[in-house]
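Colleague: Okay, predicted coordinates and the sequence, questions at the end:
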Amino acid sequence: MRTFLCTDDGVSIDSVYDPASVVYDGSRPPSRDLVFVLAHGFTGDVDRPHVRRVVAALTDYAPVVSFSFRGHGRSAGRTTVGDREVLDLAAAVAWARALGHPRVVTVGFSMGGSVVLRHAALNAGSDAAADAVVSVSSPARWYYRGTAPMRRLHWLVTRPEGRLVGRYGFRTRIHHRDWDPVPLSPVEAVPRIAPTPLLIVHGDSDGYFPVDHPRMLADAAGEAAELWLEPGMGHAEHAADDRLLARIGVWAVSRAG
């Protein structure tokens, strides 16, 4: 099922619902009450092969709602690189519940990982909150430029010629304005998420954000969060293999299923 959702600030968001798989390994059938809402990384979209691979893996455990953030793919608007994107995720979570799933697990990668953390913090204790949160390869703090990939990303976002490359090279339309005000950072968000179950996943070979980022997040969250520091794993969806996605699926069902 495919549709366009409208966010609270009037942006049209391309969204897809994939039912749970009808074939499973025999250990247990997929959950029908639970639904995953998948938040992709920067320059991704709902039709990218690496995003579809994650969707396919998670449907072994529950249905999946995926969507393209604003400015990505066929969604309208321009990306704010993690700020207003919380409204996109909120629209997707509301749609998932409207489809009849009482429990929602948000799963985000990289930029999407920061968005699921902020969404959980901003909606803590409300009907709009997720029932469990998985953040993969998220930054802990804003404006990080300590690695070459992040310096290239900042050029893409902050320079007019970079935004042209984003539009025509990556199908990503980037807003030209700076954040005002600066949004709540991920490390400021995580203490507000408890008692919602939180899983932080990060690779020890991540080329974008070194391991001090997930450790900062886990320290800030305290006992409310689990940290999986994955040996040899790189960054985000491309680096998340099927075994890791299966472990995430099992964790989600055990916490919110």
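Modeller: Sure thing, it's come through. Residues are numbered from 1 along each chain as shown.

Colleague: C-alpha from now on. contacts and neighbour counts both.
Modeller: OK.

Colleague: What segments of the stretch 151-257 of the chain are strands?
Modeller: Taking DSSP state E, counting those that start in this stretch, the strands of the stretch 151-257 of the chain run over residues 198-203, 225-230.

Colleague: and these, which is most packed in?
Modeller: strand 198-203 (a mean of 24; mean count of other C-alpha atoms under 10 Å).

Colleague: let's bring in a second one:
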Amino acid sequence: MSSEAEGRFHIVDVFSTTSGSQRATLLTADGVRIEALYEPCTRGVTETALVLAHGFTGSVDRPAVRRAARALAEHAAVVTFSFRGHGRSGGRSTVGDREVLDLAAAVRWARELGHARVATVGFSMGGSIVLRHAALERDTGGHADAVAAVSAPARWYYRGTPPMRRVHWVITRPMGRFVGRYGLRTRIDHRDWDPVPISPIEAAPMIAPTPLLIVHGDRDPYFPVDHPRTLAEAAGCELWLERGMGHAENAVDEELLRRLGDWLTRG
């Protein structure tokens, strides 16, 4: 599994839903069909769009993703999508590598819809992907104008907590991938990374001058607080260490989503 230049993407199909929302199928630069949903800002703001990248085993229609999207839509238009191998998107999950291409397609769709400014916010696996996307797309038309990574790992192959050891079992073992497919509705590629993609800690210093925010809970059961601290130190960026917060989109409350929306739309 290895990322390649993002290049162009294609919109395979778009149809309108209620209240100006649109569902679309996007074709990534490597030919994977990605389901996506666009929702206009509930306050009529049109300049900015926020692209939300979910965590591992999430999807565009998961309740926690929908809750976050509704809260952020009070600040800007919101694009949500399902990473490859998740939801109704095609392909198989590469757990953070080629998913950069999925995010790039969603960002480009937001710009095709006329938004002059596009910011990304990612949770857990999605947090690692928004960091890598911001580094790799910094000088292209698919770039992000601001980036927030919530509950993101700093480095690959981390197994220091029981939840992460379970995640690695799901990813690396045939029985684990069977559980992932039929129990977690996530289709996982069996191949190892080749080459290993740049890690979040390697990507973080490459993002400047794009504004970057690292957000993490001090009770995150997956990644302890050395992960956000080393990311913020490497990037020289702002860090919000949230007291009592657990992991990713399931743990963010309405107040934090409001602050995230304010931060992502300023500028």
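Modeller: Received, thanks. Quick caveat, the model's predicted, so the values are computed rather than measured.

Colleague: still on that earlier bit, what's the closest of the strands of the stretch 151-257 of structure 1 to Asp45 of structure 1?
Modeller: Proximity to Asp45 of structure 1 (C-alpha to C-alpha) singles out strand 198-203 among the strands of the stretch 151-257 of structure 1, at 20.9 Å.

Colleague: Now do the closest one and strand 225-230, the angle between them.
Modeller: Calculated by axes from the mean of the first three to the mean of the last three C-alpha atoms, to 10 degrees, strand 198-203 of structure 1 forms an angle of 20 degrees with strand 225-230.

Colleague: May I ask you to name the longest helix in structure 2?
Modeller: The residue-count maximum for a helix in structure 2 (DSSP state H) belongs to helix 99-112.

Colleague: Count the residues that sit near the counterpart of Ser75 of structure 1 in structure 2.
Modeller: When structure 2 is aligned by TM-score structural alignment, the residue opposite Ser75 of structure 1 is Ser89. Neighbour count for Ser89 of structure 2, taken as other C-alpha atoms under 10 Å: 22.

Colleague: for Leu37 of structure 2, same thing?
Modeller: Considering only other C-alpha under 10 Å, Leu37 of structure 2 is surrounded by 22 other residues.

Colleague: Kindly indicate whether the counterpart of it in structure 1 is helix, strand or coil.
Modeller: Using TM-score structural alignment, the partner of Leu37 of structure 2 in structure 1 is Val16. Here Val16 of structure 1 is strand, with the state taken from DSSP: H, G, I helix; E, B strand; the rest coil.

Colleague: mind checking how far Val16 of structure 1 is from Gly73 of structure 1?
Modeller: As for Val16 of structure 1, its distance to Gly73 of structure 1 is 13 Å (criterion: C-alpha to C-alpha, to the nearest Å).

Colleague: any shared contact partners between the two?
Modeller: Val46 (C-alpha atoms under 8 Å, 6 or more residues apart in numbering).

Colleague: where do the helices sit along the stretch 51-200 of structure 2?
Modeller: Secondary structure of the stretch 51-200 of structure 2 (DSSP state H, counting those that start in this stretch): helices located at 63-72, 99-112, 125-136, 162-172, 174-182, 200-203.

Colleague: Check the mean deviation of the third one from structure 1.
Modeller: When structure 1 is overlaid, helix 125-136 of structure 2 sits 0.2 Å from its aligned residues on average, using mean C-alpha distance after the TM-score superposition for structure 1.

Colleague: which bit of structure 1 covers that helix?
Modeller: Under TM-score structural alignment, the match for helix 125-136 of structure 2 in structure 1 covers residues 111-122.

Colleague: Need the residues that contact stretch 93-111 of structure 1.
Modeller: Residues outside stretch 93-111 of structure 1 that contact it (C-alpha under 8 Å, 6+ apart) are 5, 32-42, 65, 81-82, 113-116, 128, 130-139, 235-237, 252, 256-257.

Colleague: Can you check the distance spanned by it, start to finish?
Modeller: Terminal residues of stretch 93-111 of structure 1 lie 17 Å apart, using C-alpha to C-alpha.

Colleague: Flag every buried residue along that stretch.
Modeller: Residues of stretch 93-111 of structure 1 classed as buried by neighbour count (16 or more other C-alpha atoms under 10 Å): 93-97, 101, 103-111.

Colleague: same check, this time on stretch 202-209 of structure 2
Modeller: Neighbour-count burial for stretch 202-209 of structure 2 flags Glu202, Ala203, Ala204, Pro205, Met206, Ile207 (criterion: 16+ other C-alpha under 10 Å).

Colleague: For those residues, give me TSV that also has distance to Leu241 of structure 2.
Modeller: As requested, those are exported to TSV (distance: C-alpha to C-alpha, whole Å):
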residue	distance to Leu241 of structure 2
Glu202	21
Ala203	20
Ala204	17
Pro205	19
Met206	22
Ile207	20
